[in-house]
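# compute the structure for the input listed below.
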Amino acid sequence: MDEAIWLISDGRSGSTWFSRLLASARPCHIEHEPIHPLFTPTLTDEAQLPLPCDPVIENKLVPLFEAIRAGHHRTARFGESDRRADGGLIIRDVFALMVAPRMIELLPWLRPVVILRHPCEVAASKCALSDWVWFSQVEMLARDEVLLAAFPQLPRLIARARSPFQRYVLTWCVAHAFLLSHIAPSRLHVVRYPSPLEAARRNVAQIMGCEAPEAAFHQAYVERSPTDRPPDGRSLLTRLIHPRRAPGETEWQWANAMLHEFALEPWFPVSESTAGLSRAKALAG
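This is a model prediction of the structure:
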């Protein structure tokens, strides 16, 4: 197997959905979240979100990915149904954002594809799930020398990120700013989530090098992800304790302020329906 498509994103960003769109073009093995410490025994004692300075990259992640490429390692994230290898390899992971630049340097056979969803929507989706426990430990970001050198404002922003929503947004911005500034644009294919059907179809054709059959593509496009939990699948008590709601103006302000702090505004221009750039800057302080 010469190359592998590596889908990189934060959680709740459509990576499971898009991996299946890619596999609708031709049958592929989808390796779901090999860096997940709950599903890969060799990573059980490692940090849930590996950082740029973490020796786990060379010591464990590179050998793990080589084993995946050789077919010697398969995670059981969604069971046996995705274990199709004749059409290629897709590796999908939401834990890889800050180790991806080094991994791609060490493993040139990885073809990175990053999926971008607005951090306000990502954080709101995480907050709506009572069992989501990943990526809110922002204090650990300031312990990484590479991140501190790249983002000297980190300690100030960490002190201000008090709620789970704010902490999710901050981690999102740090991870994506680091990724997008350390991988050459010519090597990185960017996909927006959500994507209109025709835009998704074009992205699949560009990445896979072939058009997906109409029926297979449409089925994958409308199918719910196994990681999505619709409201009607939750208990009444859970819905009362953790109601789903759209982000409010204050949450949009915080997210847009963080996009400004990390120079990510070109990816997500502040819309007229949110607070506006001047108020976002003021909120960032």
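
# okay, CA-based contacts and neighbour counts for the rest of this
Fine.

# residue 136 contacts residue 171, correct?
Yes. The pair residue 136 / residue 171 is scored as a contact, 7.1 Å apart, by CA atoms under 8 Å.

# which one of the two has more residues nearby?
residue 171 (23 against 20; other CA atoms under 10 Å).

# pretty sure the more buried one sits in a strand.
No. Counting by DSSP: H, G, I helix; E, B strand; the rest coil, one finds residue 171 to be helix, located in no strand.

# in stretch 183-202, what counts as buried?
Buried residues in stretch 183-202, counted by 16 or more other CA atoms under 10 Å: 183, 190, 191, 192, 193, 200, 201.

# now the strands for this structure?
Residue ranges of the strands in the chain, as given by DSSP state E, are 4-8, 29-32, 89-93, 110-116, 189-192.

# what does the fourth one contact?
The contact list for strand 110-116 (CA atoms under 8 Å, 6 or more residues apart in numbering) reads 3-10, 13-15, 104, 187-193.

# check stretch 52-68 too.
31, 35, 42-43, 46, 50, 73-74, 98-99, 102-103, 106-107, 144-147.

# swap in stretch 14-32?
7-9, 68, 74-78, 82-93, 115, 193-194, 204-205, 207-208, 210-213, 216-217, 220-221, 223-225, 227.

# can you turn the buried part of the residues you listed into a ChimeraX selection?
Buried residues among the contacts of stretch 14-32 (16+ other CA under 10 Å), as a ChimeraX selection:
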select :7,8,9,68,74,75,76,77,82,83,84,88,89,90,91,92,93,115,193,204,208,211,212,217,220,221
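
# before we compare anything, build this one as well:
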Amino acid sequence: MERLLAPLYLDSNRDHRRSVFIAGSGRSGTTWVSEAVNHRREYRLVFEPFNPERVPLCRNFRRKQYLRPDDRREEYLDTAWTILSGGLRSPWTDRFHRRFIVRRRLIKDIRANLLLGWMRANFPGMPIVLILRHPCAVAASKLALGWQDNLAAVMDQEDLIEDHIRPFEAEIRAASTDFECHVFLWCIENYVPLRQLSPDDVHLIFYEELLAHPEKEVPRLFSFLGRNFDDRVYETLDRPSPLSRRGTTPGDLTPDGWRGVVGPARTKRAAQILSLFGLDRIYGEGLMPDPEGAHAMMRDREDKVPGEVQEGG
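Modelled structure (predicted):
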């Protein structure tokens, strides 16, 4: 019955600031975190709206679209406003929605990391949550599920290359294995928003930290969102969603589950790739992240990012 009622709802507040945007690379835990945030079903869940293959409204977007923060093209702004303000209705995006009357939206997308700086500049005041997970775990999970890396489509965007990844272009194009391609894609997807956003612009969640220390990470998350929570959030974190269960691979169940799948040689190669981007400040050959490394990258962003929109400018 709930599935039949999913398209029947009233989204009564079109202010984009009433949306929470949850982003992350595929297989990084975005569904898991989204269901935790929505443990009281206070939000309308908008699932993967920036998917041009599933959402006709987004047909002018690439699968991993990059836009400079100062890009004011109406074809992109109008589409994004429709999504962020609750105007989009689609069987794909509404497939997990379960409430009739809603005033807040929870928008979850694994294709929007490269849009976050642009969103922050053009839709200020909307809370953004970015989830990071060890790239070896992400790559292993994607490979186990047979996911394509989409690296070629990303590297076809000249603005992206010019603004952020020209120094690494030769190494990226020389990637010779599927594993390397997935790791390079992870680097691009996370390097760009960490360069464009400041610690005040976004709340970072590290999959491993949330898994190991939910009692610390959950209050931090809900404080950022300005929302209350109850103990059901911990039950949700302990109980994977139906979507998560369908896509669970052996390496997803524990922080170190990927080690036996990836092996020492590929782990070392991933560390080499991360070091090119300076992302070894966050993830190395060990299991746990260094959140301070990510925040340091964000604090170092001033005067380094082309197309950045300054406050008041």
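
# once they're superposed, tell me the TM-score.
The TM-score (TM-score structural alignment, normalised by the length of structure 1) is 0.79; 259 aligned residues with a CA RMSD of 3.0 Å.

# returning to what we had before: just the buried residues of the contacts of stretch 52-68 of structure 1.
Buried members of those, counted by 16+ other CA under 10 Å: 31, 35, 43, 50, 74, 98, 99, 102, 103, 147.

# and the third one, what's its match in structure 2?
For residue 43 of structure 1, the aligned position in structure 2 is occupied by residue 58, per TM-score structural alignment.

# cool, the last one as well?
Structural alignment (TM-score structural alignment) places residue 147 of structure 1 against residue 161 in structure 2.

# hang on, its match packs against residue 155?
Yes. With contacts counted by CA under 8 Å, residue 161 of structure 2 reaches residue 155, the gap being 7.0 Å.

# which residues are in contact with both of the two?
Common neighbours of residue 161 of structure 2 and residue 155 (CA under 8 Å, 6+ apart) do not exist.

# for stretch 121-138 of structure 2, measure first residue to last.
For stretch 121-138 of structure 2, the first-to-last residue distance is 29 Å (CA to CA, to the nearest Å).

# residues of it that come out buried?
Result for stretch 121-138 of structure 2 [16+ other CA under 10 Å]: buried residues 121-123, 126-138.

# for the residues you listed, which one is nearest residue 277 of structure 2?
residue 135 (13.0 Å; CA to CA).

# burial count for the aligned partner of residue 253 of structure 1 in structure 2?
Superposed on structure 2 with TM-score structural alignment, residue 253 of structure 1 falls opposite residue 268. By the criterion of other CA under 10 Å, residue 268 of structure 2 has 14 neighbours.

# residue 268 of structure 2 and residue 287 of structure 2: what is the separation?
13 Å.

# and residue 95 of structure 2, by the same measure?
Distance from residue 95 of structure 2 to residue 287 of structure 2, by CA to CA: 34 Å.

# same deal with residue 84 of structure 2?
35 Å.

# okay, the two: which has more neighbours?
Taking other CA under 10 Å, residue 84 of structure 2 and residue 287 do not tie; residue 84 has more neighbours (26 against 16).

# nearest residue to residue 38 of structure 1 other than its sequence neighbours?
Excluding its sequence neighbours, the residue lying closest to residue 38 of structure 1 (CA to CA, 6 or more residues apart in numbering) is residue 44, at 6.2 Å.

# cool, residue 184 of structure 2 as well?
In space, residue 184 of structure 2 is closest to residue 172, 6.5 Å off (CA to CA, 6+ apart).

# residue contacts, the corresponding residue of structure 1 for that neighbour?
Superposed on structure 1 with TM-score structural alignment, residue 172 of structure 2 falls opposite residue 158. Counting by CA under 8 Å, 6+ apart, residue 158 of structure 1 touches 138, 139, 167, 170.

# wait, isn't the third one in contact with residue 133?
If I follow you right, that is residue 167 of structure 1. No. Judged on CA under 8 Å, residue 167 of structure 1 makes no contact with residue 133 at a distance of 11.9 Å.

# show me which of the two is the more surrounded one.
Neighbour totals were compared for residue 167 of structure 1 and residue 133, and residue 167 leads with 22 against 12 (other CA under 10 Å).

# state the distance from the more buried one to residue 156 of structure 1.
13 Å.

# next, count neighbours for residue 130 of structure 1.
When neighbours are defined as other CA under 10 Å, residue 130 of structure 1 has 12 of them.

# repeat that for residue 127 of structure 1.
19.

# distance of the residue in structure 2 that it lines up against relative to residue 247 of structure 2?
Using TM-score structural alignment as the criterion, residue 127 of structure 1 maps onto residue 143 of structure 2. Between residue 143 of structure 2 and residue 247 of structure 2 the distance is 12 Å, computed by CA to CA.

# kindly report the same for residue 111 of structure 2.
Counting by CA to CA, the gap from residue 111 of structure 2 to residue 247 of structure 2 is 17 Å.

# next: residue 112 of structure 2.
20 Å.

# of the two, who's got more company?
Neighbour totals were compared for residue 112 of structure 2 and residue 247, and residue 112 leads with 25 against 14 (other CA under 10 Å).

# is it true that the more buried one touches residue 65?
Yes. Residue 112 of structure 2 is within contact range of residue 65, at 7.0 Å (criterion: CA under 8 Å).

# could I get the full set of helices for the stretch 101-250 of structure 1?
119-127, 145-150, 154-160, 164-182, 197-208, 214-222, 236-241, 249-261 (DSSP state H, counting those that start in this stretch).

# any chance of JSON lines for these, columns distance to residue 279 of structure 1?
Output for the helices of the stretch 101-250 of structure 1, formatted as JSON lines (distance: least, CA to CA, whole Å):
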{"stretch": "helix 119-127", "distance to residue 279 of structure 1": "16"}
{"stretch": "helix 145-150", "distance to residue 279 of structure 1": "25"}
{"stretch": "helix 154-160", "distance to residue 279 of structure 1": "16"}
{"stretch": "helix 164-182", "distance to residue 279 of structure 1": "17"}
{"stretch": "helix 197-208", "distance to residue 279 of structure 1": "32"}
{"stretch": "helix 214-222", "distance to residue 279 of structure 1": "37"}
{"stretch": "helix 236-241", "distance to residue 279 of structure 1": "32"}
{"stretch": "helix 249-261", "distance to residue 279 of structure 1": "7"}
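
# select, out of these, the one closest to residue 268 of structure 1.
When the helices of the stretch 101-250 of structure 1 are compared by CA to CA, helix 249-261 sits nearest residue 268 of structure 1, at 7.8 Å.
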